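In: Fold the following for me, if possible:
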Amino acid sequence: MFECMITSFHCRHGKAYLFDKVVNTTFGQKEERMMTTGLHIAADIFCVLCGSLVGWKYETAQEKSQKYKEGKSVLERFKICGPDGSRYWAGHDIHSGGSDADDA
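Out: Below is the predicted model of the structure:
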């Protein structure tokens, strides 16, 4: 479901991860969202296997300090699982310490 984990975030349900690229997913419609870190255009991310909402993709960010998120996807840790139902827990955070309480 994912490739190239960049940093750890915190979201409404706990830990989440920001990725350059995610696979085995589909995207919902882009919409304007006011998040803790400012106004963003974002789209929900759904698992192609089960259809569950697993996160969101940042399309654009209004705040200059948030531009690094553009084109990247956030997956909520507790929602990520394999096709057999096993959980994909990251063994370590590549860049720990980042956080985001975005409310998508």
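In: When you work out contacts or count neighbours from here on, use the C-alpha atoms and nothing else.
Out: Noted.
In: any idea where the strands of this structure begin and end?
Out: Per DSSP state E, the chain carries strands over the ranges 2-11, 14-22, 25-27, 31-35, 38-47, 53-61, 73-76.
In: Another sequence for comparison is provided below:
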Amino acid sequence: MAEFVGRPFFSCRNCRNPVAMADDILSKKFHAKSGPAYLFRNAMNVVFGQAQDRELMTGVFAVAEMYCGNCHEEMGWKYVRAYDPKQKYKEGRFIIDLAKIMKEY
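Out: From the prediction side, this is the model:
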């Protein structure tokens, strides 16, 4: 936990496992299954399901469901592939549902 001292981060609301650094937020204007979500550059201490094509608000993407690496709570997804060239910036990025995380300092 020493690497988190003085740096805000987000943890799983269920088990408090750290999952993302506040510095890695790219956008706060996204939506997940249950409501508002953030787009993150990186995520940590998470595991992924099999990538599948999914129709989202901005088009079709290959996404992998993302789960807390500790308690396996569903957290959001990782953009694996964007089929629309205008959406390529999302590839390799992470959507984390705000209802599933809490900010810590």
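In: Fetch the TM-score of the aligned pair.
Out: After superposition, the two chains reach a TM-score of 0.74 (TM-score structural alignment, normalised by the length of the first structure), with 83 aligned residues with a Cα RMSD of 1.3 Å.
In: Just list the residues touching Tyr58 of the first structure, thanks.
Out: Contact analysis of Tyr58 of the first structure by Cα atoms under 8 Å, 6 or more residues apart in numbering lists His40, Ile41, Ala42, Ala43, Lys69, Glu70, Gly71, Lys72, Ser73, Val74.
In: How much space separates the residue at minimal distance from the centre of the first structure from Phe46 of the first structure?
Out: When Cα atoms, centre = their mean is applied to the first structure, the residue found nearest the centroid is Val74 (0.8 Å). Using Cα to Cα, to the nearest Å, one obtains 11 Å as the distance from Val74 of the first structure to Phe46 of the first structure.
In: Need the overlap of contacts for these two.
Out: Gly55.
In: buried residues in stretch 89-105 of the second structure?
Out: Lys90, Glu91, Arg93, Phe94, Ile95, Ile96, Asp97, Leu98, Lys100, Ile101, Lys103 (16 or more other Cα atoms under 10 Å).
In: let me redo that: stretch 40-53 of the first structure
Out: For stretch 40-53 of the first structure, by 16+ other Cα under 10 Å, it's His40, Ile41, Ala42, Ala43, Asp44, Ile45, Phe46, Cys47, Leu53.
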